[in-house]
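>>> Sharing a sequence plus its predicted fold:
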Amino acid sequence: MELRTLRYFVAVAEELHFGRAATRLHMSQPPLSRAIKQLEADIGALLFARSPTGVTLTPVGTVLLDEARALLDHADRVRVRVSAAAGVATLTVGILGDGTDPGVSRLAAAYRRRHPGIDIRIRDTDLTDPTCGLRAGLVDVALTRAPFDETTLTVRALRTDPVGVVLRADDPLARCDRLRLAELSDRRWFQFPRGTDPIWQSYWNGGRPREGPVVRAVQECLQAVLWNGTVGLSPLGHDLPADLAVVPLTGMTPSRVVAVWNEGDTNPLVRSFIEIATAAYRR
């Protein structure tokens, strides 16, 4: 299996939609579909159950997803170590969540102007590691959301966003102007896998244990709401499909957009990144 094909597969598995995965991969849908069909032929089993509204993972696809993520993480780690040994001027940035955030766009443009000769590598990560691979050495700096375990890390707050609850548009609670966490106590919430940072998990569960389907990516969260009537939290201001709605929550601590790097890291490219990020997110 080629790493490129595995990246295609992971994108479709996380988006659960070929069109959205193609957009994320910056490619057209037909070659993506052909690559997945060829991968299924090579394996000898279907990886996705297809329907007009999207796709779902088969049992074989679920097994491959875990293995593919592990292989791709290892490949990224190898690249980082080899680049460091070769002395190549690169900066690897981990991004969690919405890469279309205007703050990210302003930061990218400003960093390119300041450091035109630097090779910027982006690692788009799922929701199971809010540090985006920072502790594992996969990235130099991360754009993510707090709170999480900050041990051995340095965190710079860039912006705060109010939080709301995501519901199906036909849910009776979707007609409310505002909601309190207490009004959601009897609902199922989407969960992150075992081993996820407990501080991060607690925040997105509204501060108490919940039950519900396990998810790893933003699109999986949305699909859990759409298919199962699950609820979950999301920063306000994100575009949602027409069949979903978000209602602001009262009494909920806002979500902080932060830049994070390893404590004691003296890399001048990281320091410059933090300075530029701070300015870009103030606008």
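Now that the structure is in, tell me what you want to look at.
>>> going forward, measure contacts and count neighbours with C-alpha atoms only.
Fine.
>>> Now do the contacts for Gly164.
Contact criterion C-alpha atoms under 8 Å, 6 or more residues apart in numbering gives Leu233, Ser234, Pro235, Leu236, Val246, Val247, Pro248, Leu249 as the residues in contact with Gly164.
>>> and these, which are buried?
Buried members of the contacts of Gly164, scored by 16 or more other C-alpha atoms under 10 Å, are Leu233, Ser234, Pro235, Leu236, Val246, Val247, Pro248, Leu249.
>>> ok, the residues you listed vs Asp140, which is closest?
Distance ranking of the buried ones among the contacts of Gly164 against Asp140, using C-alpha to C-alpha, places Pro235 first at 25.2 Å.
>>> ok, the closest one to Arg210 distance?
Look at Pro235 and Arg210: by C-alpha to C-alpha, to the nearest Å, they are 19 Å apart.
>>> cool, and Arg50?
The gap separating Arg50 from Arg210 is 30 Å, by C-alpha to C-alpha.
>>> Val166 belongs to a strand, doesn't it?
Yes: counting by DSSP: H, G, I helix; E, B strand; the rest coil, Val166 falls inside a strand.
>>> Alongside the first one, take a look at this:
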Amino acid sequence: MRLLNRSTHHVELTPAGAAFLVEARQILDHVGRAAHAARNTAGSPPTLRAGIVDASYDTMPQILRAVQRRHPELTIHQIEAGAPEQYRQLADGRLEIGIGHASQPSPSVASELIRLDPLGVLVPATHRFATQDGVPVAALAEERLLLGEETQTPEFNQFVGELCGSVGFVPTVYEGTVESNRAAADLVLQQRCVLCVPASSRTSSRPGTVWRPLIEPVPLYPWSLLWRAGDPSPYVAAVIDAARQIAGRLGWLETADPPADLPGHLASSETAPAVSDDRPS
């Protein structure tokens, strides 16, 4: 059976080769998951691989700290990845839990809304918005907006685009791209653009910049926990339970619902796995 077609200039897969590659990758993924499960059941210290969108956001770190306090035996690995990559890693077993906008319905990934995060705009301290208590969304029409790298944060870019469209304009997008909120804040500081960013980002306290909430309307970015549907892991359940407790204590879901025509209103949740009485503190 021929798997490759070779010529003087290139090598390409035959249809049989392409089918073989797909199956081989699935086998390797299953082997990795089996090895991870074997290590955890053979007395090795338990581990949890948790996805985070950007190191500057405080939602998942707060949750993981609570889990770690309750389960000191657990080794937690934080893996920085955009929501699309987290979906892929959850599906193939490289992640146990993640966080992001649950905008990609998938039968293999369950989700639960845990936070409605007010969206604001980060500007230089000398910017005209800096003295305002709130910035009307329509005022962004006069600014260059920095969006995230499309392969990493397409759901956030779509959220911002739909928000601008809801008040009648298409945003002027800054042509450059960055891969972290910290790098984005550097561009804001240089007065090249402004950045829409949720309140939960610690980037909003960057010296020389000012974060102001958006109003008219008030947009709320929906953060959801993401995990493999049917995952029986007690540590995944512990993360979900800790998130519910923190959300209740800090009022993450108490903010008034956004208008029905805004993308944040579309966030949904699915049933979480059962949580034992051994709750994180």
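All right, it came through fine. Predicted, not measured: the structure shown is a model, and the values here were computed from it.
>>> how about the contacts of Gly164 of structure 1 in TSV, adding distance to Gly87 of structure 1?
What follows is the contacts of Gly164 of structure 1, written out as TSV (distance: C-alpha to C-alpha, whole Å):
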residue	distance to Gly87 of structure 1
Leu233	42
Ser234	40
Pro235	39
Leu236	41
Val246	47
Val247	49
Pro248	48
Leu249	48
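>>> Dump these to CSV, plus secondary structure and distance to Asp129 of structure 1.
Written out in CSV, the entries for the contacts of Gly164 of structure 1 read as follows (DSSP: H, G, I helix; E, B strand; the rest coil; distance: C-alpha to C-alpha, whole Å):
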residue, secondary structure, distance to Asp129 of structure 1
Leu233, strand, 17
Ser234, strand, 17
Pro235, strand, 18
Leu236, coil, 21
Val246, strand, 24
Val247, strand, 26
Pro248, strand, 25
Leu249, strand, 25
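>>> Which member of those residues is positioned nearest Ala142 of structure 1?
Using C-alpha to C-alpha, the contacts of Gly164 of structure 1 come closest to Ala142 of structure 1 at Pro235, 18.2 Å.
>>> counterpart of Leu249 of structure 1 in structure 2?
Counting by TM-score structural alignment, Leu249 of structure 1 lines up with Leu214 in structure 2.
>>> I'd assumed Val135 was in contact with that match.
Yes: using C-alpha atoms under 8 Å as the test, Leu214 of structure 2 is close enough to Val135 to be in contact (4.8 Å).
>>> Need the overlap of contacts for the two.
Gly120, Val121.
>>> what about the helices in the stretch 101-250 of structure 2?
For the stretch 101-250 of structure 2, the helices defined by DSSP state H, counting those that start in this stretch occupy 154-166, 181-189, 234-250.
>>> Tell me which of the ones you listed lies nearest to His30 of structure 2.
Using C-alpha to C-alpha as the criterion, the shortest distance between His30 of structure 2 and the helices of the stretch 101-250 of structure 2 is 19.5 Å, found for helix 234-250.
>>> residue ranges of the strands in the stretch 1-150 of structure 1, please?
48-51, 54-57, 90-96, 119-125, 141-146 (DSSP state E, counting those that start in this stretch).
>>> Would you mind giving these as TSV with mean neighbour count and distance to Val166 of structure 1 added?
TSV is the format used below for these (neighbours: other C-alpha atoms under 10 Å; distance: least, C-alpha to C-alpha, whole Å):
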stretch	mean neighbour count	distance to Val166 of structure 1
strand 48-51	15	24
strand 54-57	18	20
strand 90-96	21	19
strand 119-125	15	21
strand 141-146	25	18
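>>> so can I have TSV of those showing distance to Val165 of structure 1?
Rendered in TSV, the data for these read as follows (distance: least, C-alpha to C-alpha, whole Å):
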stretch	distance to Val165 of structure 1
strand 48-51	28
strand 54-57	24
strand 90-96	19
strand 119-125	22
strand 141-146	17
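>>> What are the neighbouring residues in contact with Glu15 of structure 1?
With contact taken as C-alpha under 8 Å, 6+ apart, Glu15 of structure 1 is in contact with Ala21, Ala217, Val218, Gln219, Glu220.
>>> If you count neighbours, what's buried in the longest helix along structure 1?
The helix spanning the most residues in structure 1, taking DSSP state H as the definition, is helix 59-86. Neighbour counts using 16+ other C-alpha under 10 Å place Gly61, Leu64, Leu65, Ala68, Leu72, Asp73, Asp76, Arg77, Val80 of helix 59-86 of structure 1 among the buried residues.
>>> cool, and stretch 221-238 of structure 1?
221-226, 229-236.
>>> Out of the residues you listed, which comes closest to Ala142 of structure 1?
For Ala142 of structure 1, the nearest member of the buried residues of stretch 221-238 of structure 1 is Pro235. The distance, counting by C-alpha to C-alpha, is 18.2 Å.
>>> any idea how far that closest one lies from Thr92 of structure 1?
Separation of Pro235 of structure 1 from Thr92 of structure 1 (C-alpha to C-alpha): 25 Å.
>>> if I pick the alignment partner in structure 1 of Arg115 of structure 2, what's in contact with it?
Per TM-score structural alignment, the equivalent position to Arg115 of structure 2 in structure 1 is Arg159. Contacts were defined as C-alpha under 8 Å, 6+ apart; by that measure Arg159 of structure 1 touches Arg256, Val257, Val258, Tyr281, Arg282.
>>> Export these to CSV and append columns for neighbour count and distance to Pro31 of structure 1.
Shown next, in CSV, are these (neighbours: other C-alpha atoms under 10 Å; distance: C-alpha to C-alpha, whole Å):
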residue, neighbour count, distance to Pro31 of structure 1
Arg256, 18, 38
Val257, 21, 35
Val258, 22, 36
Tyr281, 19, 37
Arg282, 9, 40
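>>> Which of those are conserved in structure 2?
Retained contacts for those in structure 2, judged by both residues aligned by TM-score structural alignment, their matches' C-alpha atoms under 8 Å, are Arg256, Val257, Val258, Tyr281.
>>> Output the residues you listed in JSON lines; the columns should cover distance to Arg145 of structure 1.
As requested, those are exported to JSON lines (distance: C-alpha to C-alpha, whole Å):
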{"residue": "Arg256", "distance to Arg145 of structure 1": "5"}
{"residue": "Val257", "distance to Arg145 of structure 1": "5"}
{"residue": "Val258", "distance to Arg145 of structure 1": "6"}
{"residue": "Tyr281", "distance to Arg145 of structure 1": "14"}
